[in-house]
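# got a predicted structure plus its sequence, pasted below:
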Amino acid sequence: AHRRRAESGWAVGGTAFAAVLLLVNGVLDILRGISGIAEDDVYTRVNDYVFRWSATGWGWALLIIGIVAVLVGLGLFRDALWARVVGVLVASASIVAHFLWLPYFPVWALIAIAIDAWVIWALTAHRARS
């Protein structure tokens, strides 16, 4: 007989918290993206970094990730399966984007990477009963 594994309270509550984190991080990415697009000199330039884009390029990447993250966060509040799947993809893309963003905002990039890793765990550890 097939038995369901016991669901962790951390994982169940983690999904709601992941939704909030995606919403907040998405809004912050939108704001950082807009500031990068609007004014290329807002962020410090790093000349010796292997991955060099203009701040405008980073701004567009963060803006797109932010918009999708906000939409996914809203979908997670409805416990939509598409939001769970896309949420893992968005959090993965956000990890890559923040890794590439390290020279501009090293502390925030590391915090964002940790948050995104936690979001991936929360979205993959809990499965809705329905």
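In hand now; what should we look at?
# CA only for contacts and neighbour counts going forward, please
Noted.
# any idea how far Val90 lies from Pro103?
Distance from Val90 to Pro103, counting by Cα to Cα, to the nearest Å: 21 Å.
# between those two, who's got more neighbours?
Val90 (23 against 19; other Cα atoms under 10 Å).
# name the element that one belongs to?
Element membership of Val90 [criterion: DSSP states H and E] is helix 81-100.
# same question for Tyr49.
Using DSSP H and E, Tyr49 sits in no helix or strand.
# is the closest residue in space to it that isn't next to it in sequence in a helix, a strand, or coil?
Spatially, and ignoring its direct neighbours in sequence, Tyr49 is nearest to Pro103 (7.4 Å; Cα to Cα, 6 or more residues apart in numbering). Classification of Pro103 using DSSP: H, G, I helix; E, B strand; the rest coil returns coil.
# next up, a structure to set beside the first:
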Amino acid sequence: MSAPSSTKQSWAQGTAMGAAIIMVTVGIVQFLQGIAAVAEDEVFVVGIEYVYQFDLTTWGWIHIVIGVIVTAVGFVLITGAAWARMAAIVVAAISMIANFLWIPYYPWWSLLIIALDVVVIWAVSTWKPAAA
């Protein structure tokens, strides 16, 4: 009976380490995306009017801040500390919300990041380092 749990925890640990790498990568790309939005408003095409619309410079700064935080938490998540796992869940949830609101500007990227944030939350919430 402990073998399935051990296998499950090994899978969760591997996925959580992958989640840490995903967070670092996504954070860096979000940071760069934010810089692009701040520096050149012409990079992104805005279609229809959207309820949660900010100007691109504001969105750029939001993505810069979120990118830095996601990257930092991703690096710390590699340690497996309980507070880092909780921070990863909270930061991934915030990233999901920000990318949902960013959908009109960059829909495919936003949906990809939302999906990756779901993977991060699942991996981190099912991983129990003491049980591995």
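The structure has been received and is ready for your questions. Note that the coordinates shown come from a computational prediction; the quantities given were computed from them, not determined experimentally.
# still on that earlier bit, how far does whichever helix or strand comes after the helix holding Val90 of structure 1 sit from its chain's centre?
Sequence-wise, the next helix or strand downstream of helix 81-100 of structure 1 (DSSP H and E) is helix 106-125. Distance, stretch centre to chain centre, for helix 106-125 of structure 1: 7 Å (Cα atoms, centre = their mean, to the nearest Å).
# flag every buried residue along the helix holding Val90 of structure 1.
Residues of helix 81-100 of structure 1 classed as buried by neighbour count (16 or more other Cα atoms under 10 Å): 83-84, 86-88, 90-95, 97-100.
# the helix or strand hosting Ala18 of structure 1 to helix 81-100, inter-axis angle?
Element membership for Ala18 of structure 1, per DSSP H and E: helix 9-38. Orientation check (axes from the mean of the first three to the mean of the last three Cα atoms, to 10 degrees): helix 9-38 of structure 1 against helix 81-100 gives 60 degrees.
# list the buried residues of helix 9-38 of structure 1.
Going by neighbour count (16+ other Cα under 10 Å), the buried part of helix 9-38 of structure 1 is 11-12, 14-37.
# the inter-axis angle of the helix or strand in which Pro4 of structure 2 is found versus helix 82-101?
For Pro4 of structure 2, the element it lies in under DSSP H and E is helix 2-39. Here helix 2-39 of structure 2 points in a direction 50 degrees away from that of helix 82-101 (the same axes, to 10 degrees).
# chain center to the helix or strand following helix 2-39 of structure 2, what's the gap?
Next helix or strand after helix 2-39 of structure 2 toward the C-terminus (DSSP H and E): helix 56-77. Chain-centre distance of helix 56-77 of structure 2: 9 Å, with Cα atoms, centre = their mean.
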